[in-house]
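K.L.:
sequence first, predicted model second:
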Amino acid sequence: MIDPQRLLDWRFEETVQAYNERDTTIYNLGIGLGADPMDAGQLRFVTIEKDLLAFPTMAVVLARPPSISADPRSGINRTMVVHGEQGLELLRPLAPAGRVRSAARVSAVVDKGPGKGAVIYVESTLSDDASGAPIARLWSSTFARADGGFGGSSEAPRTPHRIPEGRAPDAVCDLPTFPNQALLYRLNGDLNPLHSDPATARRAGFERPILHGLCTYGVCAHAVLRSYCGYDPARLRGFDLRFSAPVIPGETISVEMWREGEVVSFRALVRARNAKVVDNGRAVVAS
């Protein structure tokens, strides 16, 4: 059973990671960039020998702290864990190669009640290792589906962003995923067998391995960068969303977007099975 105070007191060691242009290209390919090899905008992110660009959401996989749910001391049933929310504030463009450092902490533990699960919030800062200059601030929530009822607070620390109502989206971007995409995306470091092993996926209640939430996150950011930023990564300043259902590799993700000034609200659907897979999305884009 979860002990909320133990999680709030959890000590993360600072994590340092050096990465290079090959790592950046693997990330970019893993979220589907380069699917159209004739699209000059996408090629800027996958042509390693020619002014390679880092995709902004790569910040969420660099120097990631160890997963709490993978540690038996947490009391979390790892098999029943899914990514709940992810947020990112970009303070400067990400370089295609470098050495970075992250510092993390558990900011909240929410008890949704017996049979309803728990939500664990983690915040971190990604910085350049040499200069100490911050690159990005990140936050995420983990939904531990089997671990509610430990008597903790039920108050969530964040209010979901509201999608505009009563009008059609200003833009819609359909992006395909591929049957083997989770196997490629896991090369970024998330080796959870939920995304690669059919038996593990079935034990978790899925017919087959599901796409990483952070891969879906990158696909949605691709839709915003393509639709509103002209594939200029420096224009994306913030990117938050809530995962509402898993994506099966091979499905097409349809991202609906509404723009109001520098804020792009969005949600994502898999229309083939009438599923909303992302909700409450908020991107901040510079003009």
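P.N.:
Yep, that arrived.
K.L.:
could you use CA atoms for every contact and neighbour count after this?
P.N.:
Will do.
K.L.:
list the contacts of stretch 53-60.
P.N.:
24-25, 27-28, 44-46, 88, 90, 93-96, 126, 136, 138, 214, 217-218, 221, 233-234, 236 (CA atoms under 8 Å, 6 or more residues apart in numbering).
K.L.:
filter the residues you listed to the buried ones?
P.N.:
24-25, 27-28, 44-46, 88, 90, 93-96, 126, 136, 138, 214, 217-218, 221, 233-234, 236 (16 or more other CA atoms under 10 Å).
K.L.:
ok, Leu94 - contacts?
P.N.:
54-56, 59, 135.
K.L.:
any idea which helix or strand carries the residue positioned nearest the centre of the chain?
P.N.:
In the chain, the centroid-proximal residue (CA atoms, centre = their mean) is Leu214; its distance is 3.0 Å. Mapping Leu214 onto the secondary structure by DSSP states H and E places it in helix 213-228.
K.L.:
try Gly238
P.N.:
strand 236-243.
K.L.:
count the neighbours of the nearest residue to Ala103 once chain neighbours are set aside for me.
P.N.:
Closest residue in space to Ala103, ignoring its immediate chain neighbours: Glu14 at 5.0 Å, by CA to CA, 6 or more residues apart in numbering. By other CA atoms under 10 Å, 14 other residues sit near Glu14.
K.L.:
try it against this one:
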Amino acid sequence: MPIYYPDILEQKAEPRVFTYTEKDVMLYALGIGMGRDPMNERELPFVLEKDIKVVPSAVTTLALAKGGPARPASEQNPGLRISELNLLMLVHGEQKIELHKPLPSSGTFRATSRTITAFDKGQDKGAVVVDETMWTDDKGEKIATLTASTFARGDGGFGGPPAGAPEPHSVPTRKPDVTVSLDTRPDQALLYRLNGDFNPLHSDPSVAKQAGFSRPILHGLCTFGITCRAVLQEFCNFDPTRILSHEARFSAPVLPGDTITVDLWQDVDVISFEARVIDRCTTVIKNGKAVRRGF
């Protein structure tokens, strides 16, 4: 089905109530490569239940732990035409997370999702659809806001505005203040998928080849989490409560086994970053920006 505009701007997903546990938190940290060295006492709190810490980017997957995917709400405005994107042609373009409170190590929450904007790039050029998901706790207080931009390659030509999206964050032109390299394992995607993203593109060699890849690729949100890990390590002393927001644009896939090199720039409490795979001369994350709480 096509995108119906402006109906899509009023389209909502069925609210989801979900629960996650300390086990889910630890699995996420393992999925982005933490705890690889069992003697690294700075990372152990993220993978052990003793004095457990939660990686802020875990907010991108914890709703999948027990809740399942979002579905169109059963009650929409009368006459609203429901848009459905071509799932085979979707590419995750950008991701942003905002933490209104530090993530607890377990709990039950409510997630509400809606489409906030859509841009028409043309009949043969696709569309950009931006969705927002809000987490609230049992008191109705905000926990987190997630904003995701999706490039719908097969859904252009619906008559929406062609432009108007905010300009991406520009990283400094000076030499990075810090560069850190974080390796991934050949089986990294098989581990990360246990967080709830079972897209076979990340696990089935035949599906990956049909999509034009030599092997299954790493989840973009896993790479996103690895950049959050780099910020935690280099600028937050592994204190996850210091991260207010983290956002980035996906520019190329990572192959499990790649080493991800993250370049970081600090301007007071704004950390800019980009990530690349040096062996393949490929930039995989662009326009990264993290904001931390000051002391």
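P.N.:
Received the coordinates, thanks. Owing to the predicted nature of the structure, the values given are computational and were not obtained by experimental measurement.
K.L.:
where in the second structure does the helix holding Leu214 of the first structure fall?
P.N.:
Per TM-score structural alignment, the counterpart of helix 213-228 of the first structure in the second structure is residues 220-235.
K.L.:
so what's Val122 of the first structure up against?
P.N.:
Residues counted as contacts of Val122 of the first structure (CA under 8 Å, 6+ apart) are 104-108, 139-141.
K.L.:
show me what it aligns to in the second structure.
P.N.:
Match for Val122 of the first structure (TM-score structural alignment): Asp131.
K.L.:
follow-up on the earlier one: residues of the match of helix 213-228 of the first structure that come out buried?
P.N.:
Under 16+ other CA under 10 Å, the buried positions of stretch 220-235 of the second structure are 220-233, 235.
K.L.:
show me the helices in the first structure, by range?
P.N.:
Using DSSP state H, the helices of the first structure run over 4-8, 21-30, 40-43, 181-185, 198-203, 213-228.
K.L.:
want to try CSV for those, with distance to Ser244 of the first structure as columns?
P.N.:
Output for these, formatted as CSV (distance: least, CA to CA, whole Å):
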stretch, distance to Ser244 of the first structure
helix 4-8, 24
helix 21-30, 21
helix 40-43, 27
helix 181-185, 18
helix 198-203, 18
helix 213-228, 10
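K.L.:
indicate which one of these is closest to Gly151 of the first structure.
P.N.:
Taking CA to CA, helix 4-8 is the member of the helices of the first structure nearest to Gly151 of the first structure, at 8.7 Å.
K.L.:
outside of the closest one, which residues touch it?
P.N.:
By CA under 8 Å, 6+ apart, the list of residues contacting helix 4-8 of the first structure reads 74, 105-109, 152.
K.L.:
what about Gly294 of the second structure, how many residues nearby?
P.N.:
Residues near Gly294 of the second structure, counting by other CA under 10 Å, number 11.
K.L.:
what does Asp137 of the second structure give?
P.N.:
Count around Asp137 of the second structure with other CA under 10 Å applied: 15.
K.L.:
can you give me the strands for the first structure?
P.N.:
Under the criterion DSSP state E, the first structure carries strands at the ranges 15-19, 81-90, 98-111, 118-128, 134-144, 171-176, 236-243, 252-260, 263-270, 275-285.
K.L.:
how about these, which one is nearest Glu165 of the first structure?
P.N.:
Relative to Glu165 of the first structure, the nearest member of these by CA to CA is strand 252-260, separated by 9.9 Å.
K.L.:
against the second structure, where does that closest one fall?
P.N.:
Under the criterion TM-score structural alignment, strand 252-260 of the first structure matches residues 259-267.
K.L.:
can you pull the buried residues of the matching stretch?
P.N.:
Using 16+ other CA under 10 Å as the test for burial, stretch 259-267 of the second structure gives 259-266.
K.L.:
do stretch 41-52 of the first structure as well
P.N.:
Buried-residue list, stretch 41-52 of the first structure, by 16+ other CA under 10 Å: 41-46, 48, 52.
K.L.:
again with stretch 194-212 of the second structure
P.N.:
So, applying 16+ other CA under 10 Å, buried residues of stretch 194-212 of the second structure: 194-197, 201-203, 205, 207-208.
K.L.:
quick one, what contacts Gly250 of the first structure?
P.N.:
Applying CA under 8 Å, 6+ apart, the residues near Gly250 of the first structure are 176-181.
K.L.:
among the residues you listed, name the buried ones.
P.N.:
Judged by 16+ other CA under 10 Å, buried ones among the contacts of Gly250 of the first structure: 177-178, 181.
K.L.:
Arg276 of the second structure -> the first structure?
P.N.:
Arg276 of the second structure maps onto Leu269 in the first structure, with residues paired by TM-score structural alignment.
K.L.:
excluding chain neighbours, what is closest to its match?
P.N.:
Lys276 (4.4 Å).
K.L.:
residues near the one you found, how many?
P.N.:
Around Lys276 of the first structure there are 19 residues (other CA under 10 Å).
K.L.:
how close does it sit to Ile48 of the first structure?
P.N.:
Distance, Lys276 of the first structure to Ile48 of the first structure, using CA to CA, to the nearest Å: 34 Å.
K.L.:
which residue in the second structure lines up with Phe178 of the first structure?
P.N.:
Aligned partner of Phe178 of the first structure by TM-score structural alignment: Arg185.
K.L.:
re earlier: residues contacting the match of strand 252-260 of the first structure, please?
P.N.:
171-172, 176-184, 227, 230-231, 271-278.
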